[in-house]
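Participant: show me the folded form of this:
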Amino acid sequence: MSKFPVAVGGALLVLVLVLAGCGNEAGPAPKPQAGAPGPDALPTKLDALSADQCYASPRTQLPKGCEKYVTEVANVPGAARKRADDRDPQLVAEAAKLEQAVGSFRATGCTTVPAAGGPCSQALVDIAGALTGLKKQVDARPTSG
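Facilitator: Next comes the predicted model:
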């Protein structure tokens, strides 16, 4: 009977060693995260957004179909402020207008509105107008790079 506790103890020791070895494996190396695009990427982003149908003809678009567009546009004010870097108050003002227009679209619940017209279409018109103003301001300034 004395062999039983020794066998259990030995098996337990082997199990602990195996599990400890597993914990030290590195596993797959994480892929490096891509950094956020710099402020010089803003003109390219604005060109892409201004080619979208939600920008080109906001009154006829279904608001819920413009959800991705509005999400992309919502990233622009922060990039514009970064580009302005406290040296371009007009660009900061244009960014604020765009942020307000996006906020209006979201506050009205436009991501679920299936038909054109009403306050959601007006919010898309306001976004397009604010994006135009911001784009003009960015295009008037050279890139920093």
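
Participant: every contact and neighbour count from this point should use C-alpha atoms.
Facilitator: OK.

Participant: how about the helices in this protein?
Facilitator: 3-23, 42-50, 53-56, 67-74, 76-84, 89-107, 118-139 (DSSP state H).

Participant: Serialize these to JSON lines and add fields for distance to residue 35 and mean neighbour count.
Facilitator: What follows is the helices of the chain, written out as JSON lines (distance: least, C-alpha to C-alpha, whole Å; neighbours: other C-alpha atoms under 10 Å):
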{"stretch": "helix 3-23", "distance to residue 35": "30", "mean neighbour count": "11"}
{"stretch": "helix 42-50", "distance to residue 35": "14", "mean neighbour count": "16"}
{"stretch": "helix 53-56", "distance to residue 35": "27", "mean neighbour count": "18"}
{"stretch": "helix 67-74", "distance to residue 35": "17", "mean neighbour count": "16"}
{"stretch": "helix 76-84", "distance to residue 35": "13", "mean neighbour count": "20"}
{"stretch": "helix 89-107", "distance to residue 35": "22", "mean neighbour count": "19"}
{"stretch": "helix 118-139", "distance to residue 35": "22", "mean neighbour count": "20"}
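
Participant: the structure of the following sequence is requested for comparison with the preceding one:
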Amino acid sequence: MRNPRRAVLLICASLAVLTAGCGSELGPAQRPAVKVGAELPDLQVKLRALQADQCQSVTAETVYPECDRFVTEVVNLSAAIKAATEKSTRATDIATAVDKLASAGGDYQRGQCGAKGASPDTQVCARDLGTVRDQLIVLSSAMEQVAGH
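Facilitator: Just a heads-up that it's a prediction; the model follows:
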């Protein structure tokens, strides 16, 4: 090589590239922290938020066209609650409420109750939303008991 400075610079650059990122990699003894599933307190926060939604409090006949997302979120949350409480003393009650909730949520969606431009049956949609709401209350009560409140 004609330029020793260039050779040293090239060697340093090569070493920098080879060692880049090595300091933060997980070694064989380290495991990443993995959170599997939702924690009960997180589920309770979501449950309280859904209970404050207008779809839970306004007359079902009036509000049902605006509740498609609410119904979807309640059904999804209830499935997570069922999974998180399967070993609790209230598991059977929770599973029953979740099954009723999922059935009513499915009926609500099949009836296009929240679909824009659809002409769903008001009484059927209000009934389905009412069942979702009722089971959300049952679920909330069971969750309070599971949490010891």
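
Participant: if we compare the helices of the first structure, which one ends up closest to residue 36 of the first structure?
Facilitator: Across the helices of the first structure, residue 36 of the first structure has its closest neighbour in helix 76-84 (9.7 Å, C-alpha to C-alpha).

Participant: so how far is the closest one from its chain's centroid?
Facilitator: Distance of helix 76-84 of the first structure from its chain centroid, counting by C-alpha atoms, centre = their mean, to the nearest Å, is 13 Å.

Participant: mean per-residue distance, that helix to the second structure?
Facilitator: Its aligned residues in the second structure lie a mean 1.5 Å from helix 76-84 of the first structure after superposition (mean C-alpha distance after the TM-score superposition for the first structure).

Participant: that helix packs against which elements?
Facilitator: In this structure, helix 76-84 of the first structure packs against helix 42-50, helix 89-107, with contacts taken as 3 or more C-alpha pairs under 8 Å, 6 or more residues apart in numbering; DSSP states H and E.

Participant: with distance to residue 121 of the first structure added, can I get these in a markdown table?
Facilitator: A markdown table is the format used below for these (distance: least, C-alpha to C-alpha, whole Å):
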| stretch | distance to residue 121 of the first structure |
| --- | --- |
| helix 42-50 | 17 |
| helix 89-107 | 9 |
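
Participant: tell me who's in contact with the corresponding residue of the first structure for residue 105 of the second structure.
Facilitator: Taking TM-score structural alignment, residue 105 of the second structure has residue 102 as its aligned residue in the first structure. Residues in contact with residue 102 of the first structure (C-alpha atoms under 8 Å, 6 or more residues apart in numbering) are 70, 73-74, 123, 127.

Participant: ok, the residues you listed in the second structure, which still hold?
Facilitator: Using both residues aligned by TM-score structural alignment, their matches' C-alpha atoms under 8 Å, the second structure keeps these contacts from these: 70, 74, 123, 127.

Participant: and which of these is nearest to residue 16 of the first structure?
Facilitator: Once C-alpha to C-alpha is applied, the member of these that ends up nearest residue 16 of the first structure is residue 74, at 52.0 Å.
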